[in-house]
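# here are the coordinates; sequence isn't available:
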């Protein structure tokens, strides 16, 4: 049985509130879980101390027993100093798509042709 440390959504519509839980990887997001480890309230400011609340001892226990945190939870654990998250880098994500590159090349070609005709 693979265990995940992940978020379970609560709160009302447009007012999210998340529980940080240990659950079987096969169970639904808001379904059955084994233990609640903390909470995350994204509606609070980033400098608020109550934005992320963790039970560090229990989190460390589950990490030692093989539970795998999701990427978002791993960010919280990295801030708390319980785990390390390597920074990700995808330089291709910032590049425009194929069609946008074609349009930009076409526009540059028209500008060059107009500049050559003006001379």
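Now that the structure is in, tell me what you want to look at. Note that the coordinates shown come from a computational prediction; the quantities given were computed from them, not determined experimentally.

# C-alpha from now on. contacts and neighbour counts both.
Will do.

# May I ask you to name the longest helix in the protein?
Of all segments of type helix in the chain, defined using DSSP state H, the longest is helix 98-118.

# to the chain's geometric centre, what's the distance from it?
38 Å (Cα atoms, centre = their mean, to the nearest Å).

# residues in contact with it?
When contacts are defined by Cα atoms under 8 Å, 6 or more residues apart in numbering, helix 98-118 is touched by no residue outside itself.

# ok, and here's another one to check against it:
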């Protein structure tokens, strides 16, 4: 079973809100998932990204691969954390 870390869409029409989830790569976009790792809200200014670092590290340690979009969100979240501590 190939496990991916990807986005699932929530919210209403033209007001999207996304969950960052861990799911089997063969399941549909809004189908079954294993765990919720974080959220992404592009409607806020600036876009809000919240990721549970412990869960993310645990799933990536088990072999879950992030999608390209999630990979960029992780990088943005880590860059924001570095700026906040500096």
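Received the coordinates, thanks. Predicted model only: the values in this text are computed from it and were never measured.

# The residue most central in space within structure 2 and residue 4 of structure 2, how far apart?
For structure 2, the residue nearest the mean C-alpha position is residue 20 (2.7 Å; Cα atoms, centre = their mean). In this structure, residue 20 of structure 2 lies at 10 Å from residue 4 of structure 2, with Cα to Cα, to the nearest Å as the measure.

# At which residues are the helices of structure 2 located?
53-61, 68-85.

# The first one aligns to what range in structure 1?
Here helix 53-61 of structure 2 aligns to structure 1 at residues 56-64, judged by TM-score structural alignment.

# Quick check: that stretch compared with structure 2, mean distance?
Following superposition, stretch 56-64 of structure 1 is found to deviate from structure 2 by 0.5 Å on average (mean Cα distance after the TM-score superposition for structure 1).

# contacting residues around the residue nearest to residue 30 of structure 1 when sequence neighbours are not counted?
Here the nearest residue to residue 30 of structure 1 in space, its sequence neighbours aside, is residue 8; by Cα to Cα, 6 or more residues apart in numbering that works out to 4.9 Å. By Cα under 8 Å, 6+ apart, the contact set of residue 8 of structure 1 is 18, 19, 20, 21, 29, 30, 31.
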